[in-house]
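> Let me see the structure of the following:
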Amino acid sequence: KFVYAELPATERMAVVQVLPLTQTSYIIRKDIKSFNFSDIEINEEDATAAARLDDLARRSRNGELLHDLWQRAVTATPQPPITELDDIFISVKTTKNYHDTRLALIIKTWFQLARDQTWFFTDTDDAYYQEKTKGHLINTNCSQGHFQEALCCKMSAELDVFLASGKKWFCHFDDDNYVNVPRLVKLLDEYSPSVDWYLGKPSIFSPLEIHLDSYPTTTHKNKTASEKISFWFATGGAGFCLSRALTMKMLPIAGGGKFISIGRKIRFPDDVTMGFIIEHLLKVPLRIVENFHSHLEPMEHIRPDTFPDQVSFSYAHMRNQWNVVKVDGFDLAKDPKRFYSLHCKLFPYFSFCPPR
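As a prediction, this is how the structure comes out:
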């Protein structure tokens, strides 16, 4: 028993609770119609409180209170679902020639933070790295090499495996990316996987314009006209993420190997093909996230104090110079790509990190 009149105003309606179950369904936790109002003691000196309680009982008897609470429930704005690491499917595109260099570096560093969620898509069988990744190396049987057909073939495999996984988020990275796993989870937790999201970062300063020979002319049936279109695309070298809702819309267009056919038709690599499908065909805009980084950017411009805020990093060796993050740590001869040093700055508890 409790004295209703002594409760704070915000708690006087606490005889019932409305709890969200999903984004669209709610349940009234207490059956108001069967609530025994005689169990509530009334302060006789507080006539206002007694009147309120009488009104509460009356509204309960005729169903008005239940209706009012239900209306509040169905019009409330649900909180976005919480994203956890296991909700994310992380795919890394690689090739046989990079297993002993790029793949080995990833396995020793950030892969250890997401071993169950990360899958490597390659073009050959490799028993050694199959064991190192605990069975997370997938031979796509795509051609080796860095050309349009091979790239789209692997991306198609990545997309199809994700669709079959049931995960909420599909995040693609290249084998020269360092992924800050906790920051990735935090980023995706800001968005709902049930909404169409295309998250990434372009490597160009304006939308890509292309011409498509796509439709017959009205005067000559055997000739086609050129259609000029423009769209943004997230560069694969920085990584990008797609929500489950968006990929389900892609399924009839690009699933089951159709991604390869689209790439062949527009004659562009995998990341451009992805942008074409999402921005042009599905009309879903790219949400630019500056925290993704590719080797096309000067890595030294990323300040060390902002490292924990970044989602991905990269590296490149061009014109006899390394494009790498500027971070203290291991000797340049031992860590030219700076991934070990970066990893130890973010996660110093790893056994190979020097004492601080």
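> C-alpha from now on. contacts and neighbour counts both.
OK.
> What's the separation between Gln130 and Asp100?
13 Å (CA to CA, to the nearest Å).
> and this one, so I can compare the two:
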Amino acid sequence: MSALAPACYSMTGRKLIKGVAVLLFVGYFSLLVYQGGITFSYQEPRVQVPVLLIEPVTITNINESDITRNITLEDLFISVKTTQLYQYTRLPIILKTWFQLAKEQIWFFTDIDNPQHQSLTNGHMINTNCTTSHSVNSLCCKMGAEYDFFLEQKKKWFCHFDDDNYVNVPRLLSVLQRFNYKEDWYLGRTSVSKPLKAYFRRDKPNANQLYRIKFWFGTGGAGICISRGLALKMLPIASGGRFASVCKEASFPDDVSMGFIMEIMMRRNLTVMKEFHSHLEPMKLLATDTLKDQVSFGYSKNQNEWNVVNVPGFDTRYDPTRFLSLHCFLFPHFSFCPR
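Sure, this is the predicted structure:
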């Protein structure tokens, strides 16, 4: 790495954020990520720009003999980001299925009060008072609320998922048992084929010097997990509403901003988890005999075409997302499952 990189990394978090100037593709990139695109390109500037590189994405392969069973279900904090728009469509599916596997560990972060859902979740619905839109500000507002609430719970792992996810909770726990929660772990799944590229200006004495940064991020639609050891180190950068400030000044959505904080500001790499999946992948390619080994699933609908996991079960008219069928496939003892 060039001599310029250490100087950049030594800047305080606040100075780095103030220096961020996304000159290329942010709007285009955000559109691709949230509409299912997986590639992007950009025009290189004509001037010579020093490159600030990070280590590539790491993939951790751990043998079963290396697993340390240092956590239980009670050590998990699982947050689900949702909104008023989906309170009677996406949310009831979660409440009927995988919420039942970890009622005390799962919390919903929304933007509306719903007494019925408060009762069904035993008070686990948090009205963040963020806006109901799918804007960067609203997404980041909720993610910041999730992070702050996690810090109050004294749990060992913070795992975020979206309301179009199904989470195999027992499998999530077994996967997290591979990692030491006291160490720095940022776990997730990428949704783009190349690291995101952006530019920023340094503060004095080289205020006019552009630097190029590259970083990976875990897509929120597949789920991300952060160890408590790493979450505590984020306090000066992300706590008390600071996370939303990072998003606003960098103009990145919530999951991208998390990757920016981790990989650029804190120099902690994303560890790719092959067991995490989002609707940005073709769900039908997941083999039925491997479903028990996966952690998260997604679904989406493009016009009349559903991108869903291929699993036997209920009629598609009753279960178009296939999450009810998936739940019964994994946990057939539930009362609503066919006998």
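> TM-score them against each other, please.
Overall, the chain-to-chain superposition scores 0.79 on the TM-score scale (TM-score structural alignment, normalised by the length of the second structure); 274 aligned residues with a CA RMSD of 1.4 Å.
> quick one: which helix or strand includes the residue in the second structure that Gly135 of the first structure lines up against?
Structural alignment (TM-score structural alignment) places Gly135 of the first structure against Gly123 in the second structure. Assessed by DSSP states H and E, Gly123 of the second structure sits outside every helix and strand.
> Repeat that for Phe161 of the second structure.
Going by DSSP H and E, Phe161 of the second structure is part of strand 157-162.
> what range in the first structure matches that strand?
Going by TM-score structural alignment, strand 157-162 of the second structure sits over residues 169-174 in the first structure.
> Mean distance of the matching stretch to its aligned residues in the second structure, please.
Comparison of stretch 169-174 of the first structure with the second structure after fitting gives an average deviation of 0.1 Å (mean CA distance after the TM-score superposition for the first structure).
> Contacts for that stretch next, please.
87-94, 159, 162, 193, 236-244 (CA atoms under 8 Å, 6 or more residues apart in numbering).
> Got a quick PyMOL command for the buried subset of these?
The following PyMOL line selects those of the contacts of stretch 169-174 of the first structure that are buried, judged by 16 or more other CA atoms under 10 Å:
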select buried, resi 87+88+89+90+91+92+93+94+159+162+193+236+237+238+239+240+241+242+243+244
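> Of the contacts of stretch 169-174 of the first structure, which belong to helices?
Leu159, Phe162, Arg244 (DSSP state H).
> Can you name every helix or strand that the helix or strand hosting Val74 of the first structure contacts?
Assigned by DSSP H and E, Val74 of the first structure belongs to helix 64-75. Applying 3 or more CA pairs under 8 Å, 6 or more residues apart in numbering; DSSP states H and E, we find helix 64-75 of the first structure packed against strand 26-28, helix 47-61.
> In the second structure, what stretch matches it?
Using TM-score structural alignment, helix 64-75 of the first structure pairs with nothing in the second structure.
> can you tell me how far the residue nearest the centre of the second structure sits from Arg178 of the second structure?
In the second structure, the C-alpha nearest the mean C-alpha coordinate belongs to Gly220, at 2.7 Å (CA atoms, centre = their mean). Separation of Gly220 of the second structure from Arg178 of the second structure (CA to CA): 21 Å.
> In the stretch 51-200 of the second structure, what residue spans correspond to helices?
90-96, 115-120, 136-153, 169-176 (DSSP state H, counting those that start in this stretch).
> Out of the ones you listed, which is the most enclosed?
Burial of those is given as mean neighbour count (mean count of other CA atoms under 10 Å); helix 136-153 ranks first at a mean of 21.
> what's the average per-residue distance for that helix once overlaid on the first structure?
Looks like 0.4 Å for helix 136-153 of the second structure (mean CA distance after the TM-score superposition for the first structure).
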